[in-house]
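Trainee: one predicted model, sequence on top.
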Amino acid sequence: MKAKAFDTRLFKRILQYTKPYRLLFYGVIASAVGLAIFSALRPYLLKSTVDDYIKTHDAHGLLLYISLMGFVLMLEVLSQFYFVLWANVLGQDIVKDIRMKLFRHLLSFKMRYFDMAPVGQLITRSVSDIESIARIFSQGLFMIFSDLLKMVAVLIFMFWMNWKLAWIATLAMPVLVYITRIFQRKMQVAFEEVRLQVANMNTFVQERVTGMKIVQLFNREDIEAEKFRDINHKHRHAWVKTILYNSIFFPIADIISSVTLGLVVWYGCSLILGGNLNTTFGDLFTYTMYIGMLFNPLRQIADKFNEMQLGMISANRVFEILDTEDQVQQNGSIEAPSFNGEILFRDVHFSYTGKEEVIKGIDLSVKAGQMVAIVGSTGAGKSTIINLLNRFYEIDSGEILIDGQNIVNYKLDSLRKQIAVVLQDVFLFADSIFHNITLHNPAISREEVISAAKKIGIHEFIQSLPDGYDYNVKERGAMLSSGQRQLIAFLRAYVSNPSILVLDEATSSVDTHTEEMIQHATETLTSGRTSIVIAHRLATVINADKIVVMDKGLIVEEGTHAELLGRSDGYYRNLYDSQFLSEEKAN
């Protein structure tokens, strides 16, 4: 949906978020009304001062009116203070609620959504776009409302004082309104392009910073710099358009305002010199102020309208995500207990894109407490099994059961709580080791973490790090090796006390010492619970209760290591022989 400057439906939706802050909302309206009245009243008092007291040399009356003007000025200042304060606070309260709602919505999406959506764009929507929505209230809507009230109040005073001079100012307004409308349309298109280029730049920079090692390893610095130059140029070009339109509009608005003021002064002086008793020098003094107060808000409305357009465009982008229905269905009503761990895949079909199937009707049975290894070549569908078991993706057909109950019948959070996964590519947050293990779960104490670390044999490793369990591993665990990150992941899984454990390539690409620690951790974790181990290295799954061999989304063989190795022409035997032959050549 394309954002409109005055998209009524979208605007009403944004205003829905003001409901919890009605008192604050009405406070902003009240302060805007007071600001308009006191702003328009002050010049009128100047007219009375000039005509009634300065002209007649009435010192007592002059002092009274100056005091009155000072009092009105103080009321105007207070109105301005509360108007700006409450409008900005309201804007921040609203974006706080929208940001929270957006983040919770993102947390509920299927993995498929994140597979397709650029991370940089999601960051832009969640941070800068939402912040722009706040400007609808702090710099857009209420500012425009306040300026319009000022203009109405000024026009009322102008016609009440001298309708002949008021008509001169009024006749110039349609010209400025027409020019303002053209300016608004041009700026809407320009701002849409600006937001698009900002999102593109965020996406590009985020990906290159994340993949900086690849960029430098393959000497892509010059190529990536050239790509960024092109994106940066488009970003600059989009902003230059807005600058150009501003450079044209505001001088034209100033010229119209100055010409109108000149005509009012000329006509007013001609009336006074012609003996018109209804026109005074106080009128001219006041009208020089009123002209500015009438045209400056109109000029500023265009500027504030730009802010509102930015906010509306940003709101449209944010609501597009909020309106996306790609959540994991949570219709289950059964609280997942501490599973026995019996798992059954029954004629399961699945495809990531809805076209080519990755899992082609598999049947897989895992008994409670059993350790089952899944092996096969890259792309065979091994890791997909994990994604389906945790309901990161929904199957196309068939069913997956745990302890005889379809997993869709379990409450999603309770299901995932009973399944712990250790991935090959371990993700750690820029936080302490302790918090990366507990994930800020207050139910897990430091004593429990230390006890678990001792059981799986990594307590000494953690203690050897600076600050021990409080050691900050930095973004994505950059301060640790891949093997050390995997050990932390093992401990994270262990303290969650799962009923089912899944290890995905958890012992690949590590040194011998770390592999020994991981093997010990694996034995501790798998003891007494159902375990699914996915591995390329067949030496790590020899002792599995059952080995499942997959190829191109199908289960081609099942059995123990000895049974499968006994099949001379079997897939597993060929895989085993080729792997050990390559290792012998490497040695």
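Mentor: The structure has been received and is ready for your questions.
Trainee: C-alpha only now, for contacts and for neighbours.
Mentor: Fine.
Trainee: tell me where the stretch 201-350 of the chain has helices.
Mentor: Under the criterion DSSP state H, counting those that start in this stretch, the stretch 201-350 of the chain carries helices at the ranges 212-217, 221-273, 281-322.
Trainee: my guess is Ile487 meets Glu516, correct?
Mentor: Quick fix: residue 487 reads Leu, not Ile. No. When contacts are counted by CA atoms under 8 Å, Leu487 is not listed as touching Glu516 (10.9 Å).
Trainee: now the strands for the chain?
Mentor: Using DSSP state E, the strands found in the chain span residues 343-350, 359-366, 371-376, 397-402, 405-406, 419-422, 500-504, 530-534, 546-551, 554-559.
Trainee: what are the buried residues along the fourth one?
Mentor: This means strand 397-402. Neighbour-count burial for strand 397-402, counted by 16 or more other CA atoms under 10 Å, picks out Glu399, Ile400, Leu401, Ile402.
Trainee: which of those residues lies closest to Met111?
Mentor: The nearest member of those to Met111, counting by CA to CA, is Ile400 at 18.3 Å.
Trainee: now that closest one: closest residue in space, sequence neighbours ignored.
Mentor: Phe345 (4.7 Å; CA to CA, 6 or more residues apart in numbering).
Trainee: okay but the one you found is in contact with Glu399, surely?
Mentor: Yes. Phe345 is within contact range of Glu399, at 6.2 Å (criterion: CA under 8 Å).
Trainee: pick out whichever of Leu487 and Glu516 has more residues nearby.
Mentor: Neighbour count, other CA atoms under 10 Å: between Leu487 and Glu516, Leu487 has more, with 28 against 13.
Trainee: what about the nearest residue to the more buried one once chain neighbours are set aside, neighbour count?
Mentor: Excluding the flanking residues, the one nearest Leu487 by CA to CA, 6+ apart is Ile518, at 6.6 Å. Residues lying near Ile518 (other CA under 10 Å) number 23.
Trainee: how about the contacts made by the most centrally placed residue in the chain?
Mentor: By CA atoms, centre = their mean, the chain has its centre lying nearest to Ser126, at 1.4 Å. By CA atoms under 8 Å, 6 or more residues apart in numbering, the residues touching Ser126 are Arg99, Leu102, Phe103, Val318.
Trainee: below is an additional structure, to be compared with the one above:
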Amino acid sequence: MKTYKRLLTYAGSLSGFLIPYFFVTVLVSVFSLANFGLAIPLLDMLFTSEESFKVNGVLLELKNFDGSIEFLKDYFYQEFGLLMNENGKLYALMMICLVTVGASLLTNIMRYVEKMIAENFRVNTISHLRTSVFKKVLTLDIGYLTDKKKSDIIARSTTDMTETENSLASVITFIKDPVALIIFFVSLIMLSYQMTLFVFLILPISGGMIALISKSLRKKTHSLQEKNGELLGVLDESIVGMRVVKGFNAEPYVNKAFKKHNDDYVNTFFKVVRRIELASPTSEVLGVFFIGVLLYYGGVLVLGEDPTLSASQFLAYLGIFTQVLNPVKSLTGNISRIQRGVAATERIFELIDTKPEIVNKADAKELKSFEKNIELEDVRFSYGDKEVIHGINFSIEKGQTVALVGGSGGGKSTIADFIPRFYDVQKGAVKIDGLNIKDYTLSSLRSHMGVVTQESILFNDTVYSNIAFGMDSITEEDVIKAAKIANAHDFIMALEDGYQTVIGDRGSRLSGGQRQRLSIARAVVSNPDILILDEATSALDTESEKLVQDAIQHLMKGRTSLVIAHRLSTIMEADKIVVINKGKIVEEGTHKELIAKEGGEYRKLQELQGYDR
């Protein structure tokens, strides 16, 4: 229960829930009990002589109540006897019926209030938990999100969250059902301690059998959640990569992969379901068996030579006992749901407990302004045991444009990711104005930077919201100005609703060049001191590349820029070009200096792209 104890910390004020919920639960049980208690005088009035309602000379008063059920029985019989004497038997019968209807009405009103309190508690708890999960995802390192399957994180945030929400409702029954059981069992003991003692002897059999069924459920449920995450992963990848799937006629291949994961999920699901569904019929059969045994034993007490129970009391006892069975079945049936919830909640807490590796130092400073330069000093980095960045050294002076060029997989993007601390170097240092960037707070460091990547990251929102993303203080005038600088204003105004046009999932309603120009406009409006361009034009056609390149030139004016270039024609005017090969710097200089080197790496790259000296 340690998992649920932690889950309840997301509920806010527990006392604010428990006190009213406990109070209303007690009222529900009391009014339910009154319904069956009123059946005793009703049955006696209908089927026995009026001797039962004979009024004695000395009247009983409620202030003399001694806590016994006999007193309550004698008092109500006395009151109904008085009604019969004054108004006749039918009037007394009508009053019993009215009181019964009233008790039923109050029972259902309280039951409704009870459910509303429980639902409010459950929904708010899950809302707080869901918010915590999303906040955690936002703090996770780029490296973690790259290593982990996106589908697994989504599964923990959705499917597991739903499982936890359902199981929380079952946990609440462990507050409600024991209260009802205590009240009902006290009443049963007062009616007949012999029958109740017999019930206590046979009920544990049901609990033991349900416990055996649920024993292995938790482990199987944990496996089921993992299978569901894998299934979501295949579905997500197939939808995102549908152009490739159709382009390569790979539908049969993808379908086969999905079927395999789906079959694994179904097989695991049925293993879980077999255990879950076995609990309900087992408790149902046991319940009928117990009722049969009670009917016989109660008949002995009523019809024996020395009866200890009247027929009306026996029928009322059976009615109350049926109410006992419901919470007992609920408790035993909820064990399986709680076990499933534990497995799902543990997966959620695994995500919440993930510690980001890139965090602020305790004494981190604010980077208030960028004044001098960016320096990379003997920077090294490894993926696992394999070092991929080997002793990188170069600097970018304020106002300079430095380009990183080289073959794919050489480490250019990784080097660029060190500056905004998307990754942390493992050896060496990245410095801004002479101070290690780890000594600055992450938010202040990144507030001076703008990033434009090869893949335009846009959101299913309006053009305006995508440009002004994350910047509440930006005005409409700022957005339009940024769009004009990015060569985006004209095509935006040609859209159906201009700047208020919703651009679809990942900007799907726009062309590649339009998406990239929106990304550039977003960088313009943030007005960064340091600009990182990661192959921002490599995926575009010639016409779009020219428009985007013009926009980039506008963006780079007066800024310190690090440019990763695939098309070398775009960086000939850079102040410095750093050639990277297999994680090492092999050449460094201006375009003219590097192109003049016979057999140089940069010159080879230029010749491969058709450069004419």
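Mentor: Right, received. Where do you want to start? Worth saying up front: this structure is predicted, and the values here are computed from it rather than measured.
Trainee: work out the TM-score between the chains.
Mentor: The pair, once superposed, lands on a TM-score of 0.93 when counted by TM-score structural alignment, normalised by the length of structure 1; 574 aligned residues with a CA RMSD of 2.1 Å.
Trainee: and the alignment partner in structure 1 of Thr221 of structure 2, how far is that from Gly275 of structure 1?
Mentor: Residue correspondence to structure 1 (TM-score structural alignment): Thr221 of structure 2 is matched to Phe191. As judged by CA to CA, to the nearest Å, Phe191 of structure 1 and Gly275 of structure 1 stand 53 Å apart.
Trainee: kindly report the same for Leu15 of structure 1.
Mentor: 54 Å.
Trainee: ok, now Glu207 of structure 1?
Mentor: According to CA to CA, Glu207 of structure 1 stands 76 Å off from Gly275 of structure 1.
Trainee: same thing with Glu356 of structure 1?
Mentor: 92 Å.
Trainee: then Ser333 of structure 1?
Mentor: Counting by CA to CA, the gap from Ser333 of structure 1 to Gly275 of structure 1 is 89 Å.
Trainee: let me know whether Asn124 of structure 2 touches Ala11 as I believe.
Mentor: Yes. Using CA under 8 Å, Asn124 of structure 2 is in contact with Ala11, at 6.6 Å.
Trainee: neighbour-wise, which of these two wins?
Mentor: Ranked by neighbour count (other CA under 10 Å), Asn124 of structure 2 and Ala11 place Ala11 first, with 19 against 14.
Trainee: what does the more buried one align to in structure 1?
Mentor: Under the alignment (TM-score structural alignment), Ala11 of structure 2 pairs with Thr18 in structure 1.
Trainee: thought that match was touching Val95?
Mentor: No. Thr18 of structure 1 lies out of contact with Val95 (CA under 8 Å); the separation is 10.3 Å.
Trainee: find the nearest non-adjacent residue to Ala344 of structure 2, please.
Mentor: Once flanking residues are discounted, Ala344 of structure 2 sits nearest to Asp160: 4.8 Å by CA to CA, 6+ apart.
Trainee: show me the contacts for the alignment partner in structure 1 of that neighbour.
Mentor: With TM-score structural alignment as the criterion, Asp160 of structure 2 lines up with Asp129 in structure 1. Shown in contact with Asp129 of structure 1 (CA under 8 Å, 6+ apart): Gly311, Ser314, Ala315, Arg317, Val318.
Trainee: rerun that using 10 Å as the cut-off
Mentor: By CA atoms under 10 Å, 6 or more residues apart in numbering, Asp129 of structure 1 lies in contact with 95, 99, 121-123, 195, 199, 310-318.
Trainee: what do you get for Glu587 of structure 2?
Mentor: Counting by CA under 10 Å, 6+ apart, Glu587 of structure 2 makes contact with Val405, Ile577, Val578, Val579, Ile580, Asn581, Leu594, Lys597, Gly600, Glu601, Tyr602.
Trainee: residues touching the corresponding residue of structure 2 for Phe71 of structure 1, list them.
Mentor: Aligned by TM-score structural alignment, Phe71 of structure 1 pairs with Gly102 of structure 2. Counting by CA under 10 Å, 6+ apart, Gly102 of structure 2 makes contact with Phe31, Ala34, Asn35, Ile96.
Trainee: quick check, the first one in contact with Leu105.
Mentor: Read it as Phe31 of structure 2. Yes. When contacts are counted by CA atoms under 10 Å, Phe31 of structure 2 is listed as touching Leu105 (8.9 Å).
Trainee: name the residue in those two with the higher neighbour count.
Mentor: Between Phe31 of structure 2 and Leu105, Phe31 has the larger neighbour count (other CA under 10 Å), namely 20 against 14.
Trainee: residue in structure 1 matching the more buried one?
Mentor: In structure 1, the residue matched to Phe31 of structure 2 (TM-score structural alignment) is Phe38.
Trainee: also Val328 of structure 2?
Mentor: Aligned counterpart of Val328 of structure 2 in structure 1: Leu298 (TM-score structural alignment).
Trainee: thought the match of Ala11 of structure 2 was touching Leu24?
Mentor: Yes. Assessed by CA under 10 Å, Thr18 of structure 1 is found in contact with Leu24 at 8.7 Å.
Trainee: what do those two both touch?
Mentor: In contact with both Thr18 of structure 1 and Leu24: Leu90, using CA under 10 Å, 6+ apart.
Trainee: what's the span of stretch 600-613 of structure 2 from first residue to last?
Mentor: Using CA to CA, the end-to-end distance of stretch 600-613 of structure 2 comes to 14 Å.
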